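1. here is my input, please return the structure:
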Amino acid sequence: MVTLTEDLFAQINAVLAEWNPIGVPDGTAEDEYQSYVAVLVESWNRAQDVKPAMVWVYTQPMGYDVNPAFSRATRLFATQINQLLQAQEST
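-> The predicted structure is shown next:
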């Protein structure tokens, strides 16, 4: 089980800002997705994978439809976040 620390929050938020699935301007992305960090950690703690939660965030609260470009990018960024969380579990 992973506990969300300030450092981990910042790391995950940085990945989400880079993911930026709705294309908010640079400088805004760092704030745009913060509310989803805890959702991803909860998803990891339940299923050891954040990708389903990232898809949920995109399709439900944000209201967008999944497309191939989104799926490719999300797979890449979900892997990065999964690796961060897995490393936290090991410590």
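2. please count neighbours and contacts with C-alpha atoms only from this point.
-> OK.
3. what residues are up against the residue nearest in space to the middle of the chain?
-> Geometric centre of the chain, nearest residue: residue 16, 5.1 Å, by Cα atoms, centre = their mean. Contacts were defined as Cα atoms under 8 Å, 6 or more residues apart in numbering; by that measure residue 16 touches 29-30, 33, 77.
4. run this one through as well so I can compare:
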Amino acid sequence: MSKNLFNKINNILTRWNPLDVPHFIASDEYKDYVQGIVSQGKDFNRIRSELKRIIVDQMGLTFMDDIPEHSLDLDNVTKEIFEVL
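-> This is a model prediction of the structure:
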């Protein structure tokens, strides 16, 4: 993976900031997730599933597809990542 691609995806995750960490540490907080996301390829559903897995299994956050804000937020982030791959 190129450094440029890594930085683009990490910047998307940093702006999204699902853990709501302070901005000055957000880019470090999410960088470990980039490789797993990129490994899903340019497949919207796989990227979305990986993001959902990260949210629930690794971050310990609650996510429910039937809550419009959750679903729309995840779809928007997935779309941003999909577009840079």
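5. TM between them?
-> Remark: TM-score between the superposed chains equals 0.86 [TM-score structural alignment, normalised by the length of the second structure]; 80 aligned residues with a Cα RMSD of 1.3 Å.
6. about what we covered before: helices - which of the contacts of residue 16 of the first structure land there?
-> Counted as lying in helices by DSSP state H, out of these, are 29-30, 77.
7. identify the residue of the second structure aligned to residue 34 of the first structure.
-> When the second structure is aligned by TM-score structural alignment, residue 34 of the first structure is paired with residue 31.
8. sec struct for the residue nearest to its match when sequence neighbours are not counted, please.
-> Nearest residue to residue 31 of the second structure in three dimensions, chain neighbours excluded: residue 10, at 5.7 Å (Cα to Cα, 6 or more residues apart in numbering). Here residue 10 of the second structure is recorded as helix under DSSP: H, G, I helix; E, B strand; the rest coil.
9. ok, now the one 10 residues further on?
-> Under three-state DSSP, residue 20 of the second structure falls in the coil class.
10. that older thread, need the ones in helices among the contacts of residue 16 of the first structure in TSV (columns: neighbour count).
-> Formatted as TSV, those follow (neighbours: other Cα atoms under 10 Å):
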residue	neighbour count
29	20
30	18
77	20
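11. just the residues you listed now: which is nearest residue 6 of the first structure?
-> Using Cα to Cα, residue 30 comes nearest to residue 6 of the first structure of those, at 14.6 Å.
12. roughly how far does the closest one sit from residue 48 of the first structure?
-> Here residue 30 of the first structure is placed at a distance of 24 Å from residue 48 of the first structure (Cα to Cα, to the nearest Å).
13. thought residue 36 of the first structure was touching residue 56?
-> No - the criterion here is Cα atoms under 8 Å, and residue 36 of the first structure misses it with residue 56 at 10.4 Å.
14. so what does the residue nearest to residue 31 of the second structure match up with in the first structure?
-> Correspondence of residue 10 of the second structure to the first structure, assessed by TM-score structural alignment: residue 13.
15. and the strands in the first structure, which stretches?
-> Here the first structure has no strands by DSSP state E.
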